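K.L.:
Sequence first, then the predicted structure:
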Amino acid sequence: MASQTPPPSAASPGAFCVKRPLMTLTQRADFLSAARAARVPTPAFLLQARQRPEGEAADAIRVGFTCSKKVGNAVARNRAKRRLREIARAVLPTEGKDGWDYVLIGRKDATATHDFQALKADLSRALRKVHR
């Protein structure tokens, strides 16, 4: 007989951690709006953040990723974007705010090689700066 693991109880660690849904930005207009908003540079990427106006849906965190050809060839750009997506998945659901758009822009020779824990710490620091 196969044993089943019980569902997490309210006393289990992480049970009170609020995970909000992440939506991906796909429209160019959303990227352009974020480009006109707050910017926070970090050693490995640039964070652009804007609070959406009241008329737009405010029930989720939206995030976009971009790496220009300055970052490198397609392999280097894709690796940089994969790392940016992963730090966004790890940090934004708990530290991001509903009703905000975030765009992470990769940097040449930094995003793909920077220490992963340092990337996550940089995103946390940048979010605190934006939300002050």
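P.N.:
Here it is on my side, so go on. Residues are numbered from 1 along each chain as shown.
K.L.:
can we go C-alpha only for contacts and neighbour counts from here?
P.N.:
Noted.
K.L.:
the strands in this structure, which residues?
P.N.:
Taking DSSP state E as the test, the strands found in the chain are 22-24, 38-41, 45-51, 61-66, 100-106.
K.L.:
Let me see the contact set for the residue most central in space within the chain.
P.N.:
Centroid check for the chain by CA atoms, centre = their mean gives residue 88 as the closest residue, at 2.9 Å. With contact set as CA atoms under 8 Å, 6 or more residues apart in numbering, residue 88 has these partners: residue 63.
K.L.:
this is the comparison structure:
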Amino acid sequence: MRSGHLMAHSLIDNDDSHAARVGFIVSKAVGNAVRRNRVKRRLREIMRVRLDSLEPGTLFVVRALPHAAGADFTELESEVTLLMDKARKKLESRGRRT
């Protein structure tokens, strides 16, 4: 799934004994270390408040695209929400629980 500044991948692990896990990929294409860390901090905060909405066993990876450094917090927040909704619908359409 892709949005303007982000790309996401999700999976339900068959072993749902662990809590939902989130990973971030922010490559050097996003910018220098300061810009990459700013994007990571923003994404961590956005996901921190949404982590409880993910089912146990969910693996969710967010990849920042190169122009994500130019996005403000509210843009990233709305895109993460959109991607989480898309992921939930995609997993439901495959017959998996969310």
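P.N.:
Thanks, I have the structure now. Computed from a prediction, not measured in an experiment: that's the story for all the values here.
K.L.:
now what about the TM-score between them?
P.N.:
Once superposed, the chains reach a TM-score of 0.78 (TM-score structural alignment, normalised by the length of the second structure), with 89 aligned residues with a CA RMSD of 1.6 Å.
K.L.:
related to what we said a few turns ago, can you tell me which of the strands of the first structure is nearest to residue 120 of the first structure?
P.N.:
In terms of CA to CA, the element of those nearest to residue 120 of the first structure is strand 45-51, at 11.0 Å.
K.L.:
counting contacts, what elements does the closest one pack onto?
P.N.:
Secondary-structure packing of strand 45-51 of the first structure (3 or more CA pairs under 8 Å, 6 or more residues apart in numbering; DSSP states H and E): helix 28-35, strand 38-41, strand 100-106, helix 116-130.
K.L.:
which residue numbers in the second structure go with that strand?
P.N.:
Strand 45-51 of the first structure lines up with residues 6-12 of the second structure when matched by TM-score structural alignment.
K.L.:
ok, average deviation of the matching stretch from the first structure?
P.N.:
Superposing on the first structure and averaging over aligned pairs (mean CA distance after the TM-score superposition for the first structure), stretch 6-12 of the second structure comes out at 0.9 Å.
K.L.:
buried sites along that stretch?
P.N.:
6, 7, 8, 10, 11, 12 (16 or more other CA atoms under 10 Å).
K.L.:
Please identify the most buried of the strands of the first structure.
P.N.:
strand 100-106 (a mean of 24; mean count of other CA atoms under 10 Å).
K.L.:
I'd say residue 58 of the second structure and residue 20 touch.
P.N.:
Yes - counting by CA atoms under 8 Å, residue 58 of the second structure touches residue 20, with 4.6 Å between them.
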